[in-house]
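In: only the shape, not the letters, is given here:
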């Protein structure tokens, strides 16, 4: 993969570059601010970019804004945003723009090279990746009434793993059930959410959004 890395911390950037090049990937550029990242993508057109949400000058959401711009202008470029905090509202803002080819992971997780490379691979294949810590934290929150309340505990658990970006095969292995059972639970969730069987509708991504909305009771930062 051809990858661009943007983070205002030199140590984080260099650490990511070291991990990626050690796995044989081509890091086409590094940036320490969002504007530089956008300019880099204009020139190098990487397969995927890795960007911290909080970038200079205000360290609020500059990285997210840049990620959304890149996805809008270059929809074939995947985006993996990083954060030190559980911020589901930011994840939803990114996913809602253009389903598929995006990911949101906590920074601590990406220094596990297997997790990082797997997330980037899935993003370049058009999948959506959401950090399991975010999913599990939201899963424990008190829920408000919505269509997902009608799902069984197991179906909701399956949907939570879909939100992490796991395939049906991986979900079956995790829960020690058959893939046919996984498919049945996911189909029930789709029907409950009113998601059609249109291949262009990105039903898994829309289900992830529904799941995140279902559990995110308020926007903003939640420290880990």
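Out: Arrived safely, thanks for sending. Everything numeric in this text was worked out from a predicted model, so none of it was measured.
In: from here on, just use CA atoms for contacts and neighbour counts.
Out: Fine.
In: what about the residue nearest the centre of the chain, which SS state?
Out: In the chain, the residue lying closest to the centroid (CA atoms, centre = their mean) is residue 103, at 2.2 Å. Here residue 103 is recorded as strand under DSSP: H, G, I helix; E, B strand; the rest coil.
In: how far away is it from residue 204?
Out: Separation of residue 103 from residue 204 (CA to CA, to the nearest Å) stands at 14 Å.
In: can you give me the neighbour number for residue 201?
Out: Neighbour count of residue 201, defined by other CA atoms under 10 Å: 12.
In: kindly apply the preceding question to residue 177 instead.
Out: Neighbours of residue 177 (other CA under 10 Å): 12.
In: try residue 24
Out: Residue 24, neighbours per other CA under 10 Å, totals 9.
In: what about it, distance to residue 17?
Out: 11 Å.
In: the longest helix along the chain: what's the following helix or strand?
Out: Criterion DSSP state H: the longest helix present in the chain is helix 179-193. Sequence order places helix 203-215 as the next helix or strand after helix 179-193, per DSSP states H and E.
In: tilt between that next one and helix 179-193?
Out: Helix 203-215 runs at 60 degrees relative to helix 179-193, counting by axes from the mean of the first three to the mean of the last three CA atoms, to 10 degrees.
In: give me the residues contacting helix 203-215.
Out: 88, 92, 95-96, 99-100, 128, 135, 138-139, 141-144, 146, 148, 159-160, 162-163, 189-190, 193, 195-197 (CA atoms under 8 Å, 6 or more residues apart in numbering).
In: how about stretch 110-117?
Out: When contacts are defined by CA under 8 Å, 6+ apart, stretch 110-117 is touched by residues 15-16, 19-20, 109.
In: pretty sure the residue nearest to the centre of the chain is touching residue 124, no?
Out: No - counting by CA atoms under 8 Å, residue 124 is not a contact partner of residue 103; they are 10.1 Å apart.
In: who are the packing partners of the helix or strand residue 133 falls within?
Out: Under the criterion of DSSP H and E, residue 133 resides in helix 132-139. With contacts defined as 3 or more CA pairs under 8 Å, 6 or more residues apart in numbering; DSSP states H and E, helix 132-139 has these neighbours: helix 153-163, helix 203-215.
In: put this next to the previous one:
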């Protein structure tokens, strides 16, 4: 739990889920100062209260599927030091790339809901983003790397032999645990390899300017 009480704005179109997130965050030592059901309400609430971070669903209201992400990006431009966690039902690499292209100093998280499996896991993610880190599900990174490989074959030359082997296994559909077992002594080394590949493919944006102890901090995957 955090040593102080960070403030949070929660956004989800479901009143039930907003209430659940509010109660959960309160248990973890966070103060929910506002909630919102749509993108405009989220931007207004966060602008008015200037919370430590925002936790939002990728989809808000009856508009396009990325309304929550668009609202998060608007907030990141307005208040660059604000942390933002986006919770998504599916991996959308275009949206993820837009999130990481920002130049603010606030932490950023882009997570697939189904892979946030435990409450401690969720609090670990939220705490890291509140501290200014970038947190992203390895599945998101894998798909972004694949998309970049297709668009920029010359990027392959920037990979080491090990990175090329890892990317090959990702393309072949091997689960992360199988890749770790074959090439690494632990998950942390695998995550560092993904970070380096992320940078090699030019997907880092201005992440080097963020307040993070490492360039990218990845979620543990199944």
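Out: Alright, I've got the coordinates. In this text, all values refer to a predicted model and were calculated from it rather than measured experimentally.
In: TM value for the aligned chains?
Out: Superposed pair, TM-score by TM-score structural alignment, normalised by the length of structure 2: 0.68. Supporting alignment: 189 aligned residues with a CA RMSD of 3.9 Å.
In: how far away is residue 46 of structure 1 from residue 12 of structure 1?
Out: 19 Å.
In: comparing the two, which residue is more hemmed in?
Out: residue 46 (21 against 16).
In: check the alignment and tell me where the more buried one lands in structure 2.
Out: In structure 2, the residue matched to residue 46 of structure 1 (TM-score structural alignment) is residue 51.
In: I'd guess its match is in a helix, am I close?
Out: No - counting by three-state DSSP, residue 51 of structure 2 is not part of a helix but coil.
In: wait, it touches residue 84, no?
Out: No - the pair residue 51 of structure 2 and residue 84 fails to qualify as a contact (CA under 8 Å) at a distance of 10.0 Å.
In: which residues touch residue 200 of structure 2?
Out: Counted by CA under 8 Å, 6+ apart, residue 200 of structure 2 has contacts 155, 158-159.
In: just give me the closest of those residues to residue 177 of structure 2.
Out: Using CA to CA, residue 159 is the member of the contacts of residue 200 of structure 2 that lies nearest residue 177 of structure 2, at 21.2 Å.
In: before we move on, the earlier item: and the match of residue 46 of structure 1, how far from residue 178 of structure 2?
Out: Residue 51 of structure 2 sits 40 Å away from residue 178 of structure 2 when distances are taken as CA to CA.
In: equivalent analysis for residue 139 of structure 2, please.
Out: Counting by CA to CA, the gap from residue 139 of structure 2 to residue 178 of structure 2 is 14 Å.
In: quick one: which of the two has more around it?
Out: residue 139 (20 against 12).
In: identify the residue of structure 1 aligned to the more buried one.
Out: Looking across to structure 1 (by TM-score structural alignment), residue 139 of structure 2 lines up with residue 133.
In: okay, and residue 85 of structure 2 sits in which element?
Out: Using DSSP H and E, residue 85 of structure 2 falls in strand 83-88.
In: following that strand, which helix or strand comes up?
Out: By DSSP H and E, the next helix or strand past strand 83-88 of structure 2 is helix 93-100.
In: list the buried residues for that following helix?
Out: 93, 95-97, 99-100 (16 or more other CA atoms under 10 Å).
In: so where is it in structure 1?
Out: Under TM-score structural alignment, the match for helix 93-100 of structure 2 is residues 88-95.
In: mean shift of the matching stretch relative to structure 2?
Out: Taken over the aligned residues, the distance from stretch 88-95 of structure 1 to structure 2 averages 0.8 Å (mean CA distance after the TM-score superposition for structure 1).
In: just how off-centre is that stretch within its chain?
Out: How far stretch 88-95 of structure 1 lies from its chain's middle: 9 Å, per CA atoms, centre = their mean, to the nearest Å.
In: wait, a helix at residue 67 of structure 1?
Out: Yes - using three-state DSSP, the secondary structure at residue 67 of structure 1 is a helix.
In: and it, what's its match in structure 2?
Out: Match for residue 67 of structure 1 (TM-score structural alignment): residue 72.
In: number of residues surrounding residue 108 of structure 1?
Out: 10.
In: please apply the same query to residue 15 of structure 2.
Out: Residues near residue 15 of structure 2, counting by other CA under 10 Å: 13.
In: same check, this time on residue 60 of structure 2
Out: Neighbours of residue 60 of structure 2 (other CA under 10 Å): 26.
In: that one in helix, strand or coil?
Out: Strictly by three-state DSSP, residue 60 of structure 2 counts as coil.
In: which non-adjacent residue is nearest residue 159 of structure 1?
Out: Using CA to CA, 6 or more residues apart in numbering and skipping residues adjacent in sequence, the residue nearest residue 159 of structure 1 is residue 186, 6.7 Å away.
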